[in-house]
Each structure stands twice: as C-alpha cells, then as structure tokens.
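J.: Sequence first, predicted model second:
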Amino acid sequence: MTTHVPDDAGKPTVLFVCVHNAGRSQMAAGFLEHLGGDRVQVLSAGSKPGHEINPVAVAAMAEVGIDIAANQPKILTTESVQASDVVITMGCGDECPYFPGKRYEDWALDDPAGQGIEAVRPIRDEIRTRVEALIATLV
C-alpha cells in the first residue's frame, strides 16, 4: 500500500527509467498501463533516450496483445521524478535524481537492445512478473 496520496486523482504514479527508454522501460510501462488500468498513472523515460522504440520489444509486446508501437522515447527530467511515487530504474545507475519520500526500486534486467525475439521474450516475461508484483503493492 502507498503511504500517502500521490496526486489529486488519488492514483499512484510510477516512473520506469532505463538508459534509452526504448525497450525495458517501455515494456514495463506497457504492462502497467494494460494490467493496472485506470488505477495507476504510468510514466517512462530514459537518461539518454534513443530515437525510436526497439522494434523487437514492440514485437514481443504485440505477442501478448499490448501495442507500444506508437510510444516515443522521452528524456528523464527532474519533474517526472518529482511527480512520481514509485521510481523503477533499469540499468541507468546514478543518472536518476533522488528525492526523499519516493519509493525507488532497481530492476536488474538484461537489455533487449540488439537482441533477437528469442532473447527478448524472457525479459518481457520477467518484466510482466515484476509489474504484477508491483501492482499488488500499489492498489
């Protein structure tokens, strides 16, 4: 359970951060939007965002019925961290600003960049498992 009211809507806001905001964080955001529905607000960003979403990540998510093809990588901002109740980092190290009172988790996940669909499926499935566990603590 969250320990405070995160915003006017009363929904917790979760920010997923990885380096390029093109694979892991986009898949995590896709799962949380799909599984969490209107119970959570979802943000994602990258410390050094890429130019487009990883097409293999898009394909892997499409296999489970989630379309992230229209998403665009976004730059990590101090404001997005401040607006979040939970910040999930995935390999961006110390690039994410720290604010007291926020819940931080670091998910050690392989980077799908440059990998084929066979290698990305287990990453996708691990992200889903972690997102499901996260939802249970939020709502």
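T.: Ah, there it is.

J.: alpha carbons only for contacts and neighbour counts from here, please
T.: OK.

J.: OK, contacts around the residue most central in space within the chain?
T.: The residue lying closest to the centre of the chain (CA atoms, centre = their mean) is F16, at 3.1 Å. Applying CA atoms under 8 Å, 6 or more residues apart in numbering to F16 gives the contacts 25-26, 28-29, 42-45, 87-90.

J.: Next, check these against the helices and list the overlap.
T.: 25-26, 28-29 (DSSP state H).

J.: Name the member of the residues you listed with the most neighbours.
T.: Greatest neighbour count in these, by other CA atoms under 10 Å, goes to Q26: 29 neighbours.

J.: Please compare the first structure with the one that follows:
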Amino acid sequence: MSDKPRVLFVCVHNAGRSQMAAGWLRHLAGDTVEVRSAGSAPAETINPVAVQAMREVGIDITNQQPKLLDSDSVEASDVVVTMGCGDACPYFPGTRYEDWQLTDPAGQPIEVVRAVRDDIRTRIEKLITELAPRPSASS
C-alpha cells in the first residue's frame, strides 16, 4: 500500500480532458501522486488534438490508452475528478469527489483545446497544493 495520494480522472471517452489532466498531474507532481484516468465508454485512441496541445507544453501523452472505468479504480482512489462530461462514478465513503466543468475538446480546433489545457493546468496546480502533506502539530 502506498502513502501517495491516489487521483483518478474520469470522462466518458477518456480521450481528451481526463488524459490531459492525468498528463499535467504526472508532469507537475512527479512520483508524489499516483495518477489514473478512465472512462465509462473509452475511445479507441486519445484525441490527436489533445496530444498536440500537450506536446506544445512539453508533455507527451501519446503512450496513454483510454481505459474502462471500474469500481475498483474508484474505490482505490483518494480523489476522483470527473471532467464535466456527465459520467457517473460509484460512490465510496471517504473518497473525495470533484466535478470540473470543462469544454469537451472533441472536434474542437487547437485554439479551444489549448484553452482547455491551460484551464486544466490551473486546476491541477490547485489540486497539488490541496494534496500536499500538512506539517504535523508535533513538528
């Protein structure tokens, strides 16, 4: 069992927003957070415009594959973030749930996807500060 916070990003197709969020969290938090993403109806491949937008900021998500959401992944997570796509997640007490309302990058031009990418980065930076361990009163 790991002491690292475990974060799961969920979107229906697991091909755009959730993959960009997972890429940002891996990039900005390194190995201090366990990162997963999944969807209820995963696409065959990641959105190529999302891949391009992330590549522009030095993050390569081409090796990621859309995955099917299962209740074990949700239960094993400390934080579950849905991406404003109406995906339903199983509920487990003690798990933190957030819904980030984000534009769907599917079929959007690169300019729109860049704005989504940058919005996700801001949200990830805030999430990282919330996940950071707090000093104990005895230290």
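T.: Received the coordinates, thanks. Keep in mind that this is a model prediction, so the values were computed, not measured.

J.: How close are the two chains, by TM-score?
T.: Remark: TM-score between the superposed chains equals 0.92 [TM-score structural alignment, normalised by the length of structure 1]; 132 aligned residues with a CA RMSD of 0.9 Å.

J.: Tell me which two in the contacts of F16 of structure 1 are the farthest apart.
T.: V42 and M90 (15.4 Å; CA to CA).

J.: Would you map the strands across structure 2?
T.: Assigned by DSSP state E, structure 2 shows strands spanning 6-10, 34-38, 79-82, 96-99.

J.: For the top helix by length along structure 2, give me the average deviation versus structure 1.
T.: For structure 2, the helix with the greatest residue count under DSSP H is helix 110-131. Here helix 110-131 of structure 2, set against structure 1 after superposition, deviates by a mean of 0.3 Å using mean CA distance after the TM-score superposition for structure 1.

J.: Columns distance to D60 of structure 2 on top of the strands of structure 2, output as a markdown table?
T.: Shown next, in a markdown table, are those (distance: least, CA to CA, whole Å):
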| stretch | distance to D60 of structure 2 |
| --- | --- |
| strand 6-10 | 17 |
| strand 34-38 | 15 |
| strand 79-82 | 21 |
| strand 96-99 | 25 |
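
J.: can you tell me which of those comes nearest to G107 of structure 2?
T.: Across those, closest to G107 of structure 2 is strand 6-10 (CA to CA), at 19.0 Å.

J.: Relative to structure 1, which residues correspond to that closest one?
T.: Mapped onto structure 1 using TM-score structural alignment, strand 6-10 of structure 2 spans residues 13-17.

J.: Mean distance of that stretch to its aligned residues in structure 2, please.
T.: Its aligned residues in structure 2 lie a mean 0.2 Å from stretch 13-17 of structure 1 after superposition (mean CA distance after the TM-score superposition for structure 1).
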